[in-house]
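Peer 1: Here's a sequence, model it:
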Amino acid sequence: MQEKVSTRTQSLQNNPNLSQKDVRVVERILSKNDLKALEMKKRYQADGLYVLNFMSSPGSGKTTLLENLAGFEDFKFCVIEGDLQTNRDADRLLKKGVQAQQITTGEACHLEAAMIEGAYDILQSKGALQESDYLVIENVGNLVCPSSYNLGAAMNIVMLSTPEGDDKVLKYPTMFLCADAVVVSKADLMEVFNFRLSQVQEDMDRLKPDTPIFTLSHKDTHSLRAFKDFLAENRARNYQSAHVF
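Peer 2: I've put the predicted structure just below:
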């Protein structure tokens, strides 16, 4: 923990956009979040839940992926949804029979562990946690802010949609360094957008070697099943992300 704090402090102090007062404020916020994330991780484990933190830019297809995963009878999950406004994503999942609790953050471009705690309590009161093997946290759509906030998840999944382009890994390295797996969505559009999967692979090899990369399309159920099986295998061996936020 001391090494983690020292590294973070140095990074903040080297930021030319932050004054020393700003650094102290940011440190207090992040330290408070880390403690709450550790507390939540213990709760997840005590409740027998394998927690997945899905991160991406807006419109990458996170909710659509969860709707499709709902079609697998052997993948029992509930969801905490994060958006600046509206309950639309939670409502979509409820229509698919998935228990979902929406968090509206207002102006915040990320979820924090304390926000998760409140939604978690609500899902628990509804019996959703007891009926689930997984809890999926669908983070606020943003390729920057969520990468700084630990939520205590076992795995961090970063999604990149084909229309966004194949150059995002090195443009947003802090986000992709979080990834225990990368999902390239809307893969059926690769030719249309001249999307090079080889570029994503090359950039991930430079940034974080050996990170699994999945290509998904709603037209290809085999790719979805392969991703679902990957998650199940990691749950079975109790894989826990080693990433330090």
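
Peer 1: For the rest of this, base every contact and every neighbour count on C-alpha atoms.
Peer 2: OK.

Peer 1: Can you list the buried residues in the top helix by length along the chain?
Peer 2: Of all the segments of type helix in the chain, defined by DSSP state H, the longest one is helix 20-46. Residues of helix 20-46 classed as buried by neighbour count (16 or more other CA atoms under 10 Å): 23, 27, 30, 33-41, 44.

Peer 1: this one as well, want them side by side:
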Amino acid sequence: MCATCGCGDDAGTRVSDLDGTVHDGTVHDGTVHDGTVQNTVHAAAAPHEHPHPHPHPHDHGHEHPHDHGPDGHSHAPDGRTLISLEENLLAKNDLLAARNRGWLEGRGIRAFNVMSSPGAGKTTLLVRTIRELAGELDIGVIEGDQETSLDADRIRSTGRPVIQINTGAGCHLDAGMLQRALDALDPGPGSTVFIENVGNLVCPALFDLGESARVVVISVTEGDDKPQKYPHMFLAADLVIINKADLLPYVEFDVERCVGQARRLNPGVDVLTLSATTGEGMDGWLEWIRKNPHAATAAVGSAPRSGGLRV
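Peer 2: Alright, predicted model coming up:
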């Protein structure tokens, strides 16, 4: 159980490449329900190392960040044990995130953590982005969902590599999950990785993955009060995208009010209004990607362009 948000821990997390290979630990042959044999990776109880072509720090120690009393668990009446556990969990995550960040920066790889509530349009945005930047950037995607590979299958249809993380009961990705997914994706130097986080405007804001930048997507169908309701998410954002702009004539959504709320929380945040469905406003998003740090090393076939749009 995650003490930070109460979701299930990552014991049931599955990292797969959609070809039947699960990347979670040691490899052995396994038979699936239809009788076919595939390579399967299961989390191992003992520490081990991954033979990866790009050295990637791993921490496989088994820790119990809380004290056990005679009944197995001791909890102070004032909640100090719970607070200590939460701090230890986040500290371990932050250590892994720092390792991820160093691994990515050492290879000139940009990683954008894309977060939103369910249905805001993250996958539609990424599919259109990949197609718009085809031949210009070397893009890979890491998809996070509790179950299914539906969104990953949509990404795969673009021809770009994608790794699926299924978190089970988990409501967010963490740095350890990203570490395993990066091992499986194996992005090339100078490439761009989009991480589609689990649909949730709360917990993903708390977990540093080691990403280059955080992108928060909201849709006009959700209402213009989201920055007020979910301040931690907007405080953590480098960019806020207001999506489904084509529906503005049909819903009650005040763009200026929403932008004002976001900037009161986070004065330096970029805000873009667009429609991933129609393509309206997509140029601003593509320019934001091009101008982001490490863009000069990420171009494929053409030089990145400077500039961008701040609304």
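
Peer 1: What's the TM-score once they're superposed?
Peer 2: TM-score of the superposed chains, computed with TM-score structural alignment, normalised by the length of the first structure, equals 0.84; 217 aligned residues with a CA RMSD of 1.6 Å.

Peer 1: and of the buried residues of helix 20-46 of the first structure, the nearest to residue 50 of the first structure?
Peer 2: Of all these, residue 44 has the smallest distance to residue 50 of the first structure: 7.0 Å, by CA to CA.

Peer 1: And the alignment partner in the second structure of that closest one, how close does it get to residue 178 of the second structure?
Peer 2: Aligned by TM-score structural alignment, residue 44 of the first structure pairs with residue 104 of the second structure. Using CA to CA, to the nearest Å, we find residue 104 of the second structure at a distance of 11 Å from residue 178 of the second structure.

Peer 1: now do residue 80 of the second structure
Peer 2: From residue 80 of the second structure to residue 178 of the second structure the distance is 30 Å (CA to CA).

Peer 1: same deal with residue 289 of the second structure?
Peer 2: Residue 289 of the second structure is 21 Å from residue 178 of the second structure, by CA to CA.

Peer 1: can you check residue 134 of the second structure too?
Peer 2: According to CA to CA, residue 134 of the second structure and residue 178 of the second structure sit 24 Å apart.

Peer 1: which residues of the stretch 201-311 of the second structure fall in helices?
Peer 2: Secondary structure of the stretch 201-311 of the second structure by DSSP state H, counting those that start in this stretch: the helices cover 226-229, 231-235, 255-265, 282-291, 295-298.

Peer 1: before we move on, the earlier item: need the buried residues of helix 20-46 of the first structure in a markdown table (columns: distance to residue 86 of the first structure).
Peer 2: Formatted as a markdown table, the buried residues of helix 20-46 of the first structure follow (distance: CA to CA, whole Å):
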| residue | distance to residue 86 of the first structure |
| --- | --- |
| 23 | 33 |
| 27 | 30 |
| 30 | 27 |
| 33 | 25 |
| 34 | 27 |
| 35 | 29 |
| 36 | 26 |
| 37 | 25 |
| 38 | 29 |
| 39 | 28 |
| 40 | 25 |
| 41 | 27 |
| 44 | 26 |
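
Peer 1: For stretch 220-240 of the first structure, what is the distance to the chain centroid?
Peer 2: Stretch 220-240 of the first structure has its C-alpha centroid displaced from the chain centroid by 15 Å (CA atoms, centre = their mean, to the nearest Å).

Peer 1: Sorry, slip of the keys, the one I care about is stretch 205-222 of the second structure.
Peer 2: Mean-position distance between stretch 205-222 of the second structure and its chain equals 8 Å (CA atoms, centre = their mean).

Peer 1: Output the residue interval of the first structure matched by that stretch.
Peer 2: By TM-score structural alignment, stretch 205-222 of the second structure lines up with residues 147-164 in the first structure.

Peer 1: give me the number of residues near residue 214 of the second structure?
Peer 2: Using other CA atoms under 10 Å, residue 214 of the second structure is surrounded by 22 other residues.

Peer 1: whoops, residue 219 of the first structure was the one
Peer 2: Other residues lying near residue 219 of the first structure total 11 when counted by other CA under 10 Å.

Peer 1: how about it, what does it touch?
Peer 2: residue 188 (CA atoms under 8 Å, 6 or more residues apart in numbering).

Peer 1: so who does the equivalent of residue 81 of the first structure over in the second structure touch?
Peer 2: The alignment partner of residue 81 of the first structure in the second structure, by TM-score structural alignment, is residue 143. Residues counted as contacts of residue 143 of the second structure (CA under 8 Å, 6+ apart) are 151-152, 162-165, 195-197.

Peer 1: can you check residue 63 of the first structure too?
Peer 2: Residue 63 of the first structure touches 89, 92-93, 138, counting by CA under 8 Å, 6+ apart.

Peer 1: quick check, it in a helix?
Peer 2: Yes. Under DSSP: H, G, I helix; E, B strand; the rest coil, residue 63 of the first structure sits within a helix.

Peer 1: Which stretch of the second structure lines up against stretch 59-70 of the first structure?
Peer 2: Going by TM-score structural alignment: stretch 59-70 of the first structure matches residues 119-130.

Peer 1: Would you mind listing the buried residues in that stretch?
Peer 2: Using 16+ other CA under 10 Å as the test for burial, stretch 119-130 of the second structure gives 120-130.

Peer 1: Show me what residue 109 of the first structure lines up with in the second structure.
Peer 2: Aligned counterpart of residue 109 of the first structure in the second structure: residue 171 (TM-score structural alignment).

Peer 1: burial count for its match?
Peer 2: 24.

Peer 1: Can you give me every residue that contacts it?
Peer 2: 7, 146, 198-200, 203-204.

Peer 1: so which of those residues persist in the first structure?
Peer 2: Using both residues aligned by TM-score structural alignment, their matches' CA atoms under 8 Å, the first structure keeps these contacts from the contacts of residue 171 of the second structure: 146, 198-200, 203-204.

Peer 1: Quick check: the match of residue 81 of the first structure vs residue 88 of the second structure, distance?
Peer 2: Distance from residue 143 of the second structure to residue 88 of the second structure, counting by CA to CA: 27 Å.

Peer 1: Ok, residue 16 of the second structure next?
Peer 2: Using CA to CA, residue 16 of the second structure is found at 28 Å from residue 88 of the second structure.

Peer 1: and what of residue 159 of the second structure?
Peer 2: As judged by CA to CA, residue 159 of the second structure and residue 88 of the second structure stand 40 Å apart.

Peer 1: In helices only, show me the contacts of residue 143 of the second structure.
Peer 2: Within the contacts of residue 143 of the second structure, residues falling in helices by DSSP H are 151-152.

Peer 1: what residue of the second structure matches up with residue 233 of the first structure?
Peer 2: In the second structure, the residue paired with residue 233 of the first structure is residue 291, using TM-score structural alignment.
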